[in-house]
Each structure stands twice: as C-alpha cells, then as structure tokens.
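> Could you look at this predicted model? Sequence included:
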Amino acid sequence: MEISGIVSAIVIGIVIGVLGRLALPGRQRIGILPTVLVGVVAAFLGSAIAAGFGVQETNGVDWIEWLIQIGLAALGVSLLDRGRGRRVRR
C-alpha cells in the first residue's frame, strides 16, 4: 500500500468511525479520538475482508466494502462503550 493509500484510509477511517457511532442507538460513553481510531482500524480491516471476498474493486461506489467497514466500526465502538461501562468510577 502506498502512502497516498494509507492517508486516504485514515481520512476514510475518520468518516467510518463517525458513521459506525451514528449507526448505534443511544449515547456512547467514548470520546471522539477512540471513535476515530476504531474507524481507522475498521477501514483497514474492512478493506482486507472485502479483498478476501473479491468485492474490493467494483464499478462505481464500493457499497459492500463500505457496509463491512461501517459494521466493523459499529462493533468496535459498541465493544469499547461496553468496556467503559464496566469500570467503576470514584
């Protein structure tokens, strides 16, 4: 992957993280930085999964790849949110 691909994956990851957070109902107890990091990781993993299924490169918008990435981001945000809820604050 070239540097331009990495930079675009990070920018797309920011969008993916926000969309993944918006896909969840209710309020999440995590900040914007963890949301963005989850989005970046989801973007990379989603691209790899889409490539594994052979749907990474399609004509037009890669809707299947986007759905995989958003689903992974929503899962990641949900897991982080649940992990935060278990901590006892004093």
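Happy to help now that I have it.

> hey, let's count contacts and neighbours off CA atoms from now on
Fine.

> And stretch 71-83, what's buried?
For stretch 71-83, a neighbour-count test (16 or more other CA atoms under 10 Å) marks 71-78, 80-81 as buried.

> If you could redo that for stretch 15-35, that was the one I meant.
15-21, 28, 30, 35.

> With secondary structure as extra columns, can I get the residues you listed in CSV?
Output for the buried residues of stretch 15-35, formatted as CSV (DSSP: H, G, I helix; E, B strand; the rest coil):
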residue, secondary structure
15, helix
16, helix
17, helix
18, helix
19, helix
20, helix
21, helix
28, coil
30, coil
35, helix
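
> here's the one I want to compare it with:
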Amino acid sequence: MDRSILGWLLIGLVAGVLGKLIMPGKDPGGFVVTILIGVAGAFLAGFIAKSMHVALVGGWENYAAATGGAVIVLALYRLIVTRRNR
C-alpha cells in the first residue's frame, strides 16, 4: 500500500468498516469517525508489529493488521464513551 495520505485514508476506511462489521452496535459518529478509528487502528497495528519486529509486507497482511487494530481502538472508544455517559 502506498504510504501517502490517500493510502492511509483508504486502509483506514477499509479497516474501520471491517472493524464495525466485526463489532456491530450503536456508535456515535459516522463516516469520518469510522475512517479515524481505522487510521488509528492502522497506526496501532503498525506500532505493535514494528515493536515485535514483524514485517507486514503483503497487502492483505496490512489490511488484517489494521482491522485488528481498528477493533481494539473501537473497543477502547466504546469503553471510554460508555463510562463518560454514565
């Protein structure tokens, strides 16, 4: 995947949408929040992979890692928003 801003947005969009499909539910936010969650998940996955000395070289590996990161970020987002709304 290209390392440009457009590439990060594309992988973020796909990872965010897949993350929401894996963890369905009512979440505040729409299209932009989905992209931001996906991009944050991609950054998280990249950071974890780099710290573990794992090279994500294939296209599907990047998307799978970013989706896993998006699921983690979405779970944290829901935890924070739920506690704040109590």
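Good, I have the coordinates. Just so it is clear, the structure is predicted and the values come from calculations on it, not from any experiment.

> Throw the buried residues of stretch 71-83 of structure 1 into a markdown table and include secondary structure, thanks.
Formatted as a markdown table, the buried residues of stretch 71-83 of structure 1 follow (three-state DSSP):
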| residue | secondary structure |
| --- | --- |
| 71 | helix |
| 72 | helix |
| 73 | helix |
| 74 | helix |
| 75 | helix |
| 76 | helix |
| 77 | helix |
| 78 | helix |
| 80 | helix |
| 81 | helix |
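
> of all those, which two lie farthest apart?
The span of the buried residues of stretch 71-83 of structure 1, defined through CA to CA, is set by 71 and 81 at 15.2 Å.

> that older thread, go through the buried residues of stretch 15-35 of structure 1 and say which is closest to residue 45 of structure 1.
residue 16 (11.7 Å).

> After alignment, which residue of structure 2 pairs with that closest one?
Using TM-score structural alignment, the equivalent of residue 16 of structure 1 in structure 2 is residue 15.

> For that match, list the residues it contacts.
Neighbouring residues of residue 15 of structure 2 by CA atoms under 8 Å, 6 or more residues apart in numbering: 35, 38-39, 41-42, 63-64, 66-68, 70.
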